[in-house]
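> have a look at this prediction, sequence included:
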Amino acid sequence: MPAVLRKIPFSVQILLGLLLGAVLGYVARAGDVAWLGTTLNTVGSLFVQLLKLAVPPLVFTAIVVSIVSLRGVANAARLALKTLMWFAITALIAVGVGIGLGVLTDPGRGVTLDIAGAQPPKKTGSWTDFLTGIIPTNPIGAFVENNVLQIVFLAVVAGAAALVVGAAAEPFVTLSKSVLEIVQKALWWVIRLAPLGTLGLIGHAVEAYGWDLLAPLATFTTAVYLGCAIVLFVVYPLVLVAAGRLNPLRFFAGAWPAIELAFVSRSSVGTMPVTQRVVERLGVPREYASFAVPFGATTKMDGCAAVYPALAAIFVAQVFNVPLRPLDYVLIAFVSVVGSAATAGLTGAIVMLTLTLSTLGLPLAGAGLLLAIDPILDMIRTATNVAGQALVPTVVAAREGILDRAAYDAAGRRGLDEPESGAAATPSREPVAATA
């Protein structure tokens, strides 16, 4: 990287890319400059494609290593249980925010869309598909098809087996650690291209989605952004203060590089190395962070699996004039908490939305009405996802007495830098003990 760029903070580089992309996107749309619009789309698509390229090996090796690393953590089962519990608690609060906003704003009232022409998306979800889709028929096929949910299943089984086997599994564990380091190193090179990727992604969004497309869905779009903002800047700070006795400003200062990268990349898994880096900088022990962050990146989705499907279900019900009963709102909450893994850390939340709609008996074609603006919504959803993925390990570590408070208070004072070899993948030898 040129020396001049190294002197500019990474967050500033992202912001400059965002602003320049918005300007170029406006020029491409207003001036009908086709080549510029195509160029912006190509740049943004290549950046996301590079992130997705690393997803299968990154998810598999990260989860295997994270499970094996738990043997160096005292009270590992307790930490894992507390992590899952806080995943569920914060998801339940987030879906409550989504339902509350949906009831208050009525996002589908008065919306005039071509319902007759609405078609279900190609990817749909049901409880049967979700449960049977977890187990692959062919382990190689899971990687070829980039089925993250199946890759997670294979990684959990392999990691648990390696943990039980012990010494005989060390060559496999060592190989997994080596592959993880290599993938993370390559991914960090891609992440350094984030300012350029931001320029292309935001520029294409501005060029492709004008007010004429957003106007009919303005209330819904505003509600999604407002709901995610409430979770990000109201719910999470309250959780930090009430549950962890932590300064929210320090948390956001430390976690912001991951949040902003998630906003532009729209990929929780692609952001995972940065998320783990900032979580460790916030004072969470590496052994615990290497478990909590990979699992969060594939299952903790407060934006995609809580706020968004709640609002979208209410929107679809109103557009199709289907009244929702109190039990339906309970079902929305249930699906959001239990079915989060259906989103699997990839861009978009269509599978989760169709899972919610099918559970409520709403037309799956309603999801097709929202496909046009999904990339715009996915940015704030993914930022919320990643913030939650950083929040829970921090809160759990604080409550269990294993958080480095001095590191937490110093978070955000240094820029984002690439971790040293092995820093994100190899746990230290000192065991981490969770307090009773």
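Structure received.

> only C-alpha atoms from now on, for both contacts and neighbour counts.
Will do.

> in terms of contact, does residue 146 touch residue 57 like I think?
No - Residue 146 lies out of contact with residue 57 (Cα atoms under 8 Å); the separation is 9.9 Å.

> break down the stretch 251-400 of the chain into its helices, ranges please.
Applying DSSP state H, counting those that start in this stretch to the stretch 251-400 of the chain gives helices spanning 268-281, 286-299, 308-319, 326-338, 350-360, 365-368, 374-399.

> nearest to residue 24, of those helices?
Smallest distance to residue 24 across the helices of the stretch 251-400 of the chain (Cα to Cα): 16.9 Å, for helix 374-399.

> residues making contact with the helix or strand just after that closest one?
Downstream of helix 374-399, the next assigned helix or strand under DSSP states H and E is helix 405-410. Under the contact criterion Cα atoms under 8 Å, 6 or more residues apart in numbering, helix 405-410 has outside partners 250, 251, 254, 281, 282, 283.

> ok, and for helix 405-410, which residues are buried?
The neighbour-count check on helix 405-410 (16 or more other Cα atoms under 10 Å) flags 408, 409, 410 as buried.

> how about stretch 125-135: buried residues?
Buried residues in stretch 125-135, counted by 16+ other Cα under 10 Å: 125, 126, 130, 134, 135.

> if we can go back for a sec, can you tell me which of the contacts of helix 405-410 lies closest to residue 193?
Relative to residue 193, and with distances defined as Cα to Cα, the nearest of the contacts of helix 405-410 is residue 254, at 20.5 Å.

> you'd agree the closest one is up against residue 280?
No - at 9.6 Å, residue 254 does not count as touching residue 280 under the criterion of Cα under 8 Å.

> show me the residue sitting in the middle of this protein in space.
Nearest to the geometric centre of the chain sits residue 268, at 3.3 Å (Cα atoms, centre = their mean).

> and it, how far from residue 133?
For residue 268, the distance to residue 133 equals 20 Å [Cα to Cα, to the nearest Å].

> please apply the same query to residue 149.
With distances taken as Cα to Cα, residue 149 is found 8 Å from residue 133.

> before we move on, which element is residue 190 in?
helix 170-191.

> which elements pack onto whichever helix or strand comes after that helix?
Using DSSP H and E, the helix or strand that directly follows helix 170-191 along the chain is helix 194-208. Judged by 3 or more Cα pairs under 8 Å, 6 or more residues apart in numbering; DSSP states H and E, the packing partners of helix 194-208 are helix 10-30, helix 34-53, helix 248-265.

> make it 7 Å
Helix 194-208 sits against helix 10-30, helix 34-53, with contacts defined as 3 or more Cα pairs under 7 Å, 6 or more residues apart in numbering; DSSP states H and E.

> residues of the first one that come out buried?
The one in question is helix 10-30. Buried residues in helix 10-30 (16+ other Cα under 10 Å): 10-11, 13-18, 20-29.

> without its sequence neighbours, what residue ends up closest to residue 98?
residue 307 (4.3 Å; Cα to Cα, 6 or more residues apart in numbering).

> mind listing what that neighbour touches?
Neighbouring residues of residue 307 by Cα atoms under 7 Å, 6 or more residues apart in numbering: 94, 95, 97, 98, 227, 228.

> ok, and here's another one to check against it:
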Amino acid sequence: MEKKKKLSLPVQIFIALVLGIVVGLMFYFTGAAGFTTSYIKPFGDIFVNLLKFIVVPVVLLSMIDGIISMGDMKKVGAVGWKTILYFMVTTAVACVIGLVLATVFNNAGLFPNLSEAAQAAEYEAKEYAGFMATLVAIFPTNMWKAFTEANMLQVIVIALLFGGSILAAGEKSKLVRDMVTSAYAVVERLMEFIISLSPIGVFTYMTWVVATQGAEILGSLALVILCAYIGYILHAVLVYSVSAKAFAGISPVKFFKNASAAMIFAFTSTSSAATLPVSKECADALGAEDDISSFVLPLGATINMDGTAIYQCVA
């Protein structure tokens, strides 16, 4: 008997997204939005809590495991500065794209008028302490506090320090190396389980948002959303295509085909950290070296927020 082919996770998430909109509209028009807040949204909260719970272990262990796999801090340093430089450049390009598109849309009168709301709103920005103070804050004084507060930059610094120390200790660190590799394998399995719940999380949150805010949530800011998404598409097609061809020597078509699963999952889950395992699989399929991807992907999921940069500029 032939076994039925299971729907892929991105397809499941997309179906959950559509069903969430449909069910949410049903609750909205029947006046039962309160039910979604009390009995449907909590399941989405549980899913998000699980994602937040697993983020720190994934970033910490995957980066340490990646550093150990490289076997040489010189290689880590060479990969590190090139990666950060690339992230800075792509983020800068993303900001330019977002600002140009937002200016065009705004000058054309396509954005909704928020002047009254803007005048009524009050916000006091925190005083900028300066670059050096920001740099100092990256280095933790308490490792456990960095973990409990999920301070990702501090977690990355901790991973770099421990990874480098394990390499420096040589053969004496064999037990710790094995422990890190074993712990990361366990965390990967746990992450896969949490990710398998994504369709439930997407469905519950989408149902709640549409039920409580109605159809207008899908249309009132449509042009603002459209502006941002045009920016996302332009950035992905232009920047990623050029990068794939220039740095990896692969065709953009092959890149997008093999990376589509991670892109779809990131789009629907809106979580870079949650997409890490899927991204790792895509990187393997594209032929990336295991030690490089284990180091670069968590770093990118934490500090390389090109989509967020576009969104902030448009907003």
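In hand now; what should we look at? Predicted model only: the values in this text are computed from it and were never measured.

> care to give me the TM-score?
The TM-score (TM-score structural alignment, normalised by the length of structure 2) is 0.85; 309 aligned residues with a Cα RMSD of 3.0 Å.

> sorry, back to before: which bit of structure 2 covers the helix holding residue 190 of structure 1?
Under TM-score structural alignment, helix 170-191 of structure 1 corresponds to residues 174-195 of structure 2.

> the inter-axis angle of the longest helix seen in structure 2 versus helix 290-303?
The longest helix of structure 2 (DSSP state H) is helix 73-107. Angle, helix 73-107 of structure 2 to helix 290-303, by axes from the mean of the first three to the mean of the last three Cα atoms, to 10 degrees: 40 degrees.

> which other helices and strands contact helix 73-107 of structure 2?
Secondary-structure packing of helix 73-107 of structure 2 (3+ Cα pairs under 7 Å, 6+ apart): helix 222-235, helix 306-314.

> tell me how far the shortest one lies from the chain's centre.
Taking the mean C-alpha point of helix 306-314 of structure 2 and that of its whole chain, the gap between them comes to 13 Å (Cα atoms, centre = their mean, to the nearest Å).

> that one vs helix 73-107, what angle?
Angle, helix 306-314 of structure 2 to helix 73-107, by the same axes, to 10 degrees: 30 degrees.

> identify each buried residue in helix 306-314 of structure 2, please.
306, 307, 308, 309, 310, 311, 313, 314.

> just name the closest of those to residue 241 of structure 2, please.
Among the buried residues of helix 306-314 of structure 2, and counting by Cα to Cα, the member closest to residue 241 of structure 2 is residue 306, at 14.8 Å.

> and residue 212 of structure 1, how many residues sit next to it?
Residue 212 of structure 1 has 8 neighbours, counted by other Cα atoms under 10 Å.

> so what corresponds to residue 139 of structure 2 in structure 1?
Under TM-score structural alignment, residue 139 of structure 2 pairs with residue 135 in structure 1.

> number of nearby residues for the residue nearest to its match when sequence neighbours are not counted?
Among residues not flanking residue 135 of structure 1 along the chain, residue 150 sits closest, at 5.8 Å (Cα to Cα, 6+ apart). Residue 150 of structure 1: 24 surrounding residues under other Cα under 10 Å.

> likewise residue 196 of structure 2?
14.

> I'd like to know how far the residue nearest to it when sequence neighbours are not counted sits from residue 264 of structure 2.
Of all residues not flanking residue 196 of structure 2 in the chain, residue 9 sits nearest, at 7.4 Å (Cα to Cα, 6+ apart). In this view, residue 9 of structure 2 and residue 264 of structure 2 are 9 Å apart by Cα to Cα.

> cool, residue 64 of structure 2 as well?
In terms of Cα to Cα, residue 64 of structure 2 sits 27 Å off from residue 264 of structure 2.

> more neighbours: the two, which one.
Taking other Cα under 10 Å, residue 64 of structure 2 and residue 264 do not tie; residue 64 has more neighbours (26 against 17).

> what does that one correspond to in structure 1?
For residue 64 of structure 2, the aligned position in structure 1 is occupied by residue 64, per TM-score structural alignment.

> does that match touch residue 161 like I think?
No - if you go by Cα atoms under 7 Å, residue 64 of structure 1 and residue 161 don't touch, sitting 9.6 Å apart.

> so for residue 173 of structure 2, which of the helices and strands packed on helix 73-107 of structure 2 sits nearest?
Taking Cα to Cα, helix 306-314 is the member of those nearest to residue 173 of structure 2, at 37.3 Å.

> quick one, that closest one and helix 222-235 angle?
With the same axes, to 10 degrees defining the directions, helix 306-314 of structure 2 sits at 140 degrees from helix 222-235.

> may I see the buried residues of stretch 53-67 of structure 1?
Buried, per 16+ other Cα under 10 Å, within stretch 53-67 of structure 1: 54-67.

> farthest pair within those?
Of all pairs drawn from the buried residues of stretch 53-67 of structure 1, the greatest distance, 19.9 Å, lies between 54 and 67 (Cα to Cα).

> ok, back up a step: relative to helix 268-281, how tilted is the host helix or strand of the match of residue 64 of structure 2?
Using DSSP H and E, residue 64 of structure 1 sits within helix 55-69. Orientation check (the same axes, to 10 degrees): helix 55-69 of structure 1 against helix 268-281 gives 40 degrees.

> residue in structure 2 matching the residue nearest to residue 98 of structure 1?
Under TM-score structural alignment, residue 307 of structure 1 pairs with residue 310 in structure 2.

> residue 148 of structure 1 now?
Per TM-score structural alignment, residue 148 of structure 1 is aligned with residue 152.

> gap between that match and residue 68 of structure 2?
20 Å.

> who's more crowded, those two?
More neighbours surround residue 68 than the other of residue 152 of structure 2 and residue 68, with 24 against 21 (other Cα under 10 Å).

> isn't the more buried one up against residue 169?
No - under the criterion of Cα under 7 Å, residue 68 of structure 2 is not in contact with residue 169, lying 11.3 Å apart.

> how many neighbours does the nearest residue to residue 292 of structure 1 once chain neighbours are set aside have?
Excluding the flanking residues, the one nearest residue 292 of structure 1 by Cα to Cα, 6+ apart is residue 393, at 6.2 Å. Around residue 393 of structure 1 there are 31 other residues, counting by other Cα under 10 Å.

> distance check, residue 215 of structure 1 against residue 25 of structure 1.
From residue 215 of structure 1 to residue 25 of structure 1 the distance is 18 Å (Cα to Cα).

> how about residue 253 of structure 1, what's its partner in structure 2?
In structure 2, residue 253 of structure 1 lands on residue 257 (TM-score structural alignment).

> show me the contacts for its match.
Shown in contact with residue 257 of structure 2 (Cα under 7 Å, 6+ apart): no residues.

> swap the cut-off to 10 Å and go again
Each residue near residue 257 of structure 2 by Cα atoms under 10 Å, 6 or more residues apart in numbering is listed here: 282, 286.
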